[in-house]
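Participant: sequence below, structure please.
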Amino acid sequence: MMMSLCKQEKLIAQAIRTTNPVNNYTPWYSVAIACLVMTATPLTAISQDEQNDEKGNRSRQAIEEVTVTAQKIEQSIQDVPIAVSALSGDNMDALKIERGEELLRAVPNVNFSKSNFSTYNFSIRGVGTKAVSAATDPAVAVSFNNAPLIRNRLFEQEFFDVQRVEVLRGPQGTLYGRNATAGVVNMLPIMPEDEFASEIKAEIGSFNSKRTSGMFNLPLGETMALRLSGALTKRDGFDTNTYTGNDVNDRDLYSTRAIFEWEPSDTFSANFIWQHFEEDDKRSRTGKQLCSTDPGPSTIGDTELTEITSIFFSQGCLPASIYSDDAYNTPNGRGFAFVLVPQFIYLDTGEPVINYYGNPYGNAEQSRDLREIATSYDPVFRAENDLVQLNLEWEIGNSFTLFSQSTYAKDDYYSSQDYNRYISDPIFNDSAEFVPTPGGIYTDPQLGPSDGILAVDVSRSDNKQWSQEFRLQTSFDGPWNFSVGANYLDFKTQDDYFVFNNMFSLIAEYFYNGTRDPDTGLLVSEKCVDPEVGAGDMDCIYVDPNSLENIDEEGHNYFLSRNLVETSSWALFGEAYWQITEDVKLTTGLRYTDDRKRSTPVPSQLLLGTSFDSETGEIISGRRSGGLVHRGYPEGDQVTQEWQEYTGRAVLDWHTETPFTDDTMFYLSFAHGYKGGGTNPPRAKIDSTVVQYQPLEDSFEPEFVNAIEIGTKNVMLDGSLTFNANAFYYDYSDYQVSQIVDRISLNENFDAENMGLEFELAWQFTDSTRVDMNIGYLKTRIADGEKSIDVMNRTQGNEDWMLVRPSIQVPSNCIAPVDLVETIAASGNVLAIWSLCAGSALYGSFTPEIEGFARWDILYGVDPYNPLTDAPNGGRGFAADLSGNELPNAPRFTFNFGVEHVIPIEDWDLTLRADYYRQSESYARVYNTEYDRLKAWSNLNASVSLSNPNSELYMQLYVKNIFDDAPITDMFTNSDDSGLTTNVFTLEPRILGFSISKGF
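Facilitator: Modelled structure (predicted):
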């Protein structure tokens, strides 16, 4: 029997391995561990002497009752008519769930992915936060001790000293109403107790991992207590930078918490919580960058393209599967405007400042290993979070309780990494003129010396939040009770995203007319403020001379997207509970929310400068760049948006007895949810007579959802088995989704519908054996008639139009008529090609309305043409039909299965556990193309624990990600002017660890 079971597990392991898109080899010892742990359970259970009750049935231990605060009162999870999952601290230790991203392994229809910037997407039932701009709010409300935190460290911070984590699925229209259109994740810490206690835990593991955590609980007299806890993690990197030879993606973080509780009487209590988190390491914000190179066309119609003209029609990367071998190539960088422009900056010798006419990334070779990158710049990651909370509770008489919760949170975040994550070829000439490149080395003020293209980005965020809630709750003996309250939230954020590129600095320095210190080689003065110098045809563009760590944030030689958003929100809410009969209860809730968002636009200024009027000496807009200022980032007028919305829910639940259950509850609920809208980030403020941008929406709409759910919760077999199931349907209006357009996170709205099923089972099979399982089924559908422009496929197969790359001042690709493009391409005039996307006089015009520059329509004998008026969607392209497509990050199936078996050995308990998770394929974007497809993936973990309850000693040996899988869990498409490369995300590698803890 053992051999047959182990053989079965080998087949399971083989099936898991064959579905892994990256690895196709499984070490023998991984299979052995899986076989050992997963087969030990049934064999041991069968071999034990069965203990029978008086009726001859096998005895079972009842599953411990789980208490939750999903309705802000303590209730058994089986009595709450909400789809909610709860994990205690011990549960998470057993499952090795250490951070928020790993909750998907224990909750049905949950998905998690990191985003490209400072946030993440935690989605429930297909609804999450696919909008990434600063003005958006999370659809899943992440709360600490019932207080929602708009910005938090759910991805980075590790759980410690946790009472439980609750995950509420579905819109929470009343008590957690603001923005919780998808659900709530609520983490509750362990509060001080009235007895002395302490615990210390130490852990070592793979990648030189070291973890320590502990707590100290101290009673202070009869009315006060103090609980101190903390955790620290250090680990070497599990990714390799093959260029520098350094490991990256390491961990160096710690958390501390102090809780002081005071209960001077039976009717009043108070507690004060302070928590601090800090991280400083080389964590990579994103994973590898993939690209299927787009070589560009060789002909247009009957016209053969030259080597130089073909690059103007390559978008950099093709929309091919990210699982193909070609996906590990690099973009066709020849067509990048910042590569082409320096080729027109000539030295006195007649040579250009760069000597490279090929693809600067053409010789870069990417490893097929998702855990290997090649970059000259190792990532930098810093995060710091502080939270202070004061909770007061008064019992007024025998039937009323008044609650007050005050919370302040501050969150700072900084992440820097190589923008491309592959190495450029050497490209610079040896020169000391204009822009000095001695020995073929250009020294960038921020990035330092390099012989090739070097680009680095910085994502930085500074957030402050204050919230206050008052709530009055009743406990009448009669059939009626209620809970009413009011809350206020004030949130301020500044999100900055920088892109530094030495080619930007080189171009800016050429126009800047600065001087360099002969010893340091750095720019030290600015001459373009002198009208006698700057009155020519070249614009003045300020170059920040400071190092990366000390920038003055006024340079136009780098890209800066600054987002300043303030949110103030207040709400009145209430729920009424009517116990219609002993077994039937009706819950109704209503919430009124008043949201106000104030966004201060700060336009970007990359390579924008000004000129001087040659006659008056006054500063005028840039003749070539179109800039209105040559230095700094002036703020625009503040934009205020307001929404006043009603949300709520109604739930009918019925407790009954059936012949096959000990306790059964059925419930039917309706909920209406809302999440605020916002403004899209501003683009560059530019002189429209020189450069014009494609039309984009300035704002996006709020989200709304109507949800119907029917469910049942059951306790069976004398409490040893719980089985919960539900079915739901969502009607969604204006779901918010982002994509990068014109160097901003453009937020769009789509109507959709979601429907699905969820099953959760916990079975204490014997006193020693437990099985946990949950299954989620989800079907999402974008509504008929919804459309969006896919930046990866702007023509949508229309053969009369084709893609054209833009000039350096126009961030996005455009489309133009094939006949017109063929005529211009045949001339070989690259300036005329660039003007196809500009719709302006920057490089010449096709329209009679714009004066002062060449008229290409007259020169080439074509009809006047302006992409803003004569091309679909202002030149952006043809919209893709999204009707019937699935929502992003919404796998059709999720499956969790865990088995645990305890073997008593005198005073010790030996616990064997294995957990398996799988999700089916999904899509990363709304377009549902082959490029968007994410393959199904699995994850298997196992542990062996030894504990002595009498001495409070606990030891555990565990393996996470046994088969060392590296699936692509999500991806993010970069901007047009970056070549539409793709940042991908994956799991942590296999980690073997050992921990020991001792309580006192």
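
Participant: when you work out contacts or count neighbours from here on, use the C-alpha atoms and nothing else.
Facilitator: Noted.

Participant: tell me the SS of Glu822?
Facilitator: Here Glu822 is helix, with the state taken from DSSP: H, G, I helix; E, B strand; the rest coil.

Participant: and Ser123, that one's in a strand?
Facilitator: Yes: Ser123: assigned to a strand according to three-state DSSP.

Participant: how far does stretch 709-727 stretch from one end to the other?
Facilitator: 6 Å (Cα to Cα, to the nearest Å).

Participant: buried residues, it. List them.
Facilitator: 709-717, 719-727 (16 or more other Cα atoms under 10 Å).

Participant: check contacts around Ser733.
Facilitator: Neighbour list for Ser733: Glu703, Phe704, Val705, Asn749, Phe750, Asp751, Ala752 [criterion: Cα atoms under 8 Å, 6 or more residues apart in numbering].

Participant: following up with a second sequence; could you model it the same way so I can compare the two?
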Amino acid sequence: MTNVLERLPSSRRAAKNAAAWMCGIAMGAVLVPQAYAQAAAAGQPAAENDQAIGDIIVTAQKRSESVQKTPLAITAIGGEALRTSGTSTISAVVQSVPSLQLGQFYGVANVTLRGVTLSAINAGTESPVAFHVDGVYYGRPAAVLSSFFDVQRVEVLRGAQGTLYGRNASGGSINIITADPTPDLSGFAQVTYGNYNHMNVEAAVSGPLSDKVQVRVAGRWDHRDGYGINEATGRDIDDNNERAIRGKIKILPTDTLTILLEGDYSKAHSNAAIHLQGAVAGGPIFGTQSSIFGTPFVPGKASSKLRNVSQDEDPTLRTKFWGFGSTISLELGSITLRSITSYRKSQSLSVGDIDLTSAPLVSPFGISDDANQFSQELQVVGQDDHSNWILGGYYFHEKDEGREVSAFSTVFAGANPATNARGLYSGSRVTTDAYAIFGQYTRKFTDQLSVTVGGRYSIETKGLINQNNFDLGTPFDRSKLFDKPATFAIQCGKGLPTLGYAGTGVTCRPKKTFKAFTPKVGIDYQVTPQTLLYASYTRGFKSGTFNLGVVQDAVRPEKLDDFELGIKSTLMDGRLRANVAGFYYNYKDVQAYNGLPTQTYLENAATAKIYGIETELVARPVTQFQIDLSGSWLHATYDNYKAYDQLRPGGDGVTLVPNLGSTGFLNGFDLKGNRLPQAPRISGRLGAAYTFASDLGDFTLRGEAAYKSKMYITQFNTDPVGAVKAHTRFNASLNYEHKDGHLTASINAKNLGNKVLLTNGFAGTPFVGGLISGYLEAPRTIDFTVGYKF
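Facilitator: Sure, this is the predicted structure:
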């Protein structure tokens, strides 16, 4: 079988070389690092030396402090660096952050940090890597895929953040901090044009309305033609159309009281396509369908061009996000009272062809999600000469309604002979109410030695209403794709819904309460004013959830114990920064998929051990030249995990796994020692920039190379169809800034080698198993941008 994954670049020698320089960096940095900050975004210089690397002020611990003084594994990137590099999505940040991967599945972001990843895409499912914007937790993983703009900085906190961030931060947290209103008139505007007819406009204006009121308004519009076409219909795929706006009002009634009001709206539409990578002959794609429906698979055409597809259903992804909130701060001497209030609305709809060919088998397949969330956080933050502390309370409420539909073609027995049948409908409503109290205290025993203790107690209750319908007799009506059917069934207890079932009432409303205590203990030692040593233990937890479609016990929360050891150093009068972090995870009750011949379901199936080392190095030997290097070595394997593989129903001939809803067993696999998905052993980036000064202004030429070793896309670690080969990606840019600091221009070229790379992938489906598929990274893109700052 030919598989395009085999055509991705791979080299055992490259992997060995990458491992060698990773070890070299770690050894060379043993007197240095772990959290690299690009040039200062907030105008906070690291040192008086004009050759010094700029510092950045972060709020990772809910107070302002230098990134080099923060005893956490954190990567911070300033807003100016994001703009000049053409970075406007989390996917573009991935290369700058060790151990971070990003993919998607039907509009749901799949963020992986140090091997900790999202397991399911059902309604109510939450990522173990939290996503915050201006201090507000976003419950829906789809929001991670939206573009960001007018950003002050991005902070990526690696490792469990269970004390200060709570639920669903067991793998870390991605924090987006947008720009606030300013007391003086300021702003920027920039226009971009690139290949694939890419057009982008972004602008912001900020200033005072009065001595007590400041306002900031920012907006973004983006359009791009597709990277490929659907050969079956002739339409573009992998295009993009989006627009967004944000407004902020800062009110200063007194010198000690600040009221910040914020509202935002964004809308996007694209034809994001899932690309067929291959199929396993003799798997469920041929067997399961025949055994259930008595009809063999009717093969269709799949495109031979890597960036094209041939599918009878055009892919569609639509998202809409909006919200408003307030942050109120009152300073009472050394104590600050803070309230963060937010309401958010999240809507996404994705439609595609689940059999991924031009055959009218199972299409359209659609997933929709409609969520409302409200959150309230109260903080009391204090400090004195010897300590700093924070106490807080948190409440989160969300109602998330999701629907999945699959229309079935006339090839299935029992389907309407004249048209496609309505097929499978699954509708769910998951309601979450979460409460928490937390606190963290840091005591400075000497000028060098500090100890931190903290803890968070969380209680959350989730309720589910699940409605299912399987109908092969009613004709499919596209205009009513996501409409609830007239009859449906809800089952209690364990088992699979019966084909052809129907009911007329709500008979089952499962509800489950989860509780967790997530402590933190840390110690840090300031060896010199430029070198910080730290060690910590933190627990994180990922919320429990329900299976949808399969009636099964609630899935328990994941628990992750994180042991960290790191060092951060700034040397050579601020011209060299080197950071190293080592970590060890004890990962329990991992929410992982198990399978049946016709369906998958989520359970606490696994335990895992994860450990590794990360390095980040920035050097400026002369004022004009800067080099930066980051890398990660990651060991992430299952300790205990047995599962059924839909692609290999015969199993390993030894392992048996329970057959859900029966007293029998299935032939499965013992996955102990298998690597976790989306967890390459080696990843790294090397970049260099040189600035040429002239009478017209400064020109900065930058190049970078990013390497990732082989990673697997599923827990079964099947080669070659279940793996993404090792690869190196190259980017380059040329930036210009006029000597007066107002006019800017840049050319950004990404993926210079035009590699065809999977962001992530997946294997098997309930009815159309055997397919290996995934989303592709962008091809070579070249963008030209002109901007003006004032």
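
Participant: related to what we said a few turns ago, tabulate the contacts of Ser733 of structure 1 (a markdown table), appending neighbour count.
Facilitator: Shown next, in a markdown table, are these (neighbours: other Cα atoms under 10 Å):
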| residue | neighbour count |
| --- | --- |
| Glu703 | 21 |
| Phe704 | 22 |
| Val705 | 25 |
| Asn749 | 20 |
| Phe750 | 22 |
| Asp751 | 20 |
| Ala752 | 23 |
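
Participant: of all the residues you listed, which two lie farthest apart?
Facilitator: Greatest spatial distance in those: Val705 and Asn749, 12.8 Å, computed using Cα to Cα.

Participant: Asn463 of structure 1: which of the contacts of Ser733 of structure 1 is nearest?
Facilitator: Once Cα to Cα is applied, the member of those that ends up nearest Asn463 of structure 1 is Glu703, at 23.2 Å.

Participant: need the counterpart of the closest one in structure 2.
Facilitator: The equivalent of Glu703 of structure 1 in structure 2 is Glu558 (alignment by TM-score structural alignment).

Participant: what of Asp239 of structure 1?
Facilitator: Alignment note (TM-score structural alignment): Asp239 of structure 1 maps to Gly228 of structure 2.

Participant: ok, that match to Gly753 of structure 2 distance?
Facilitator: From Gly228 of structure 2 across to Gly753 of structure 2, the span is 17 Å (Cα to Cα).

Participant: same check on Thr125 of structure 2?
Facilitator: 36 Å.

Participant: ok, Ile367 of structure 2 next?
Facilitator: Distance from Ile367 of structure 2 to Gly753 of structure 2, by Cα to Cα: 34 Å.

Participant: the helix or strand containing Tyr497 of structure 1 vs structure 2, average offset?
Facilitator: Taking DSSP states H and E as the criterion, Tyr497 of structure 1 maps to strand 480-501. Compared with structure 2 after fitting, strand 480-501 of structure 1 deviates on average by 1.0 Å (mean Cα distance after the TM-score superposition for structure 1).

Participant: and that strand, what other elements does it pack with?
Facilitator: On a contact count with 3 or more Cα pairs under 8 Å, 6 or more residues apart in numbering; DSSP states H and E, strand 480-501 of structure 1 meets strand 455-474, strand 558-579.

Participant: the ones you listed into a markdown table, with extra columns for mean neighbour count?
Facilitator: As requested, these are exported to a markdown table (neighbours: other Cα under 10 Å):
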| stretch | mean neighbour count |
| --- | --- |
| strand 455-474 | 20 |
| strand 558-579 | 21 |
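
Participant: do you know which of those strands lies nearest Pro21 of structure 1?
Facilitator: For those, proximity to Pro21 of structure 1 was assessed by Cα to Cα; strand 455-474 is nearest, at 29.2 Å.

Participant: against structure 2, where does that closest one fall?
Facilitator: Counting by TM-score structural alignment, strand 455-474 of structure 1 sits on residues 363-382 of structure 2.

Participant: that stretch: how far from the chain's middle?
Facilitator: 15 Å (Cα atoms, centre = their mean, to the nearest Å).

Participant: what does stretch 267-283 of structure 2 give?
Facilitator: Worked out by Cα atoms, centre = their mean, stretch 267-283 of structure 2 lies 19 Å from the chain centre.

Participant: how about stretch 745-752 of structure 1?
Facilitator: The answer for stretch 745-752 of structure 1 is 16 Å, by Cα atoms, centre = their mean.

Participant: tell me if Ser291 of structure 2 really is in a helix.
Facilitator: Yes: assessed by three-state DSSP, Ser291 of structure 2 belongs to a helix.

Participant: circling back to that earlier point, distance of the match of Glu703 of structure 1 from Ala605 of structure 2?
Facilitator: Relative to Ala605 of structure 2, and taking Cα to Cα, Glu558 of structure 2 is found at 11 Å.

Participant: anything in contact with each of the two?
Facilitator: Both Glu558 of structure 2 and Ala605 are in contact with Asp589, Val590, Gln591, where contact means Cα under 8 Å, 6+ apart.

Participant: which element, helix or strand, includes the first one?
Facilitator: For Asp589 of structure 2, the host element (DSSP H and E) is strand 576-595.

Participant: for that strand, give me the average deviation versus structure 1.
Facilitator: Mean for strand 576-595 of structure 2 is 1.4 Å (mean Cα distance after the TM-score superposition for structure 1).

Participant: and the angle for whatever helix or strand comes next after that strand with strand 576-595?
Facilitator: Once the chain leaves strand 576-595 of structure 2, the next helix or strand it forms, by DSSP H and E, is strand 600-622. Counting by axes from the mean of the first three to the mean of the last three Cα atoms, to 10 degrees, strand 600-622 of structure 2 lies at 170 degrees to strand 576-595.

Participant: the match of strand 455-474 of structure 1 vs structure 1, mean deviation?
Facilitator: Averaged out, stretch 363-382 of structure 2 is 0.7 Å away (mean Cα distance after the TM-score superposition for structure 1).

Participant: name the residue closest to the centre of structure 1, please.
Facilitator: Nearest residue to the geometric centre of structure 1 (Cα atoms, centre = their mean): Tyr120, 2.1 Å.

Participant: any idea how far that residue is from Phe498 of structure 1?
Facilitator: Taking Cα to Cα as the measure, Tyr120 of structure 1 falls 19 Å from Phe498 of structure 1.

Participant: what about Thr640 of structure 1, neighbour count?
Facilitator: The tally of other residues near Thr640 of structure 1 (other Cα atoms under 10 Å) stands at 15.

Participant: just give the closest residue to the counterpart of it in structure 2, not the sequence neighbours.
Facilitator: Under the alignment (TM-score structural alignment), Thr640 of structure 1 pairs with Lys511 in structure 2. Ranked by Cα to Cα, 6 or more residues apart in numbering and with sequence neighbours excluded, the top spatial neighbour of Lys511 of structure 2 is Gly463, at 4.2 Å.
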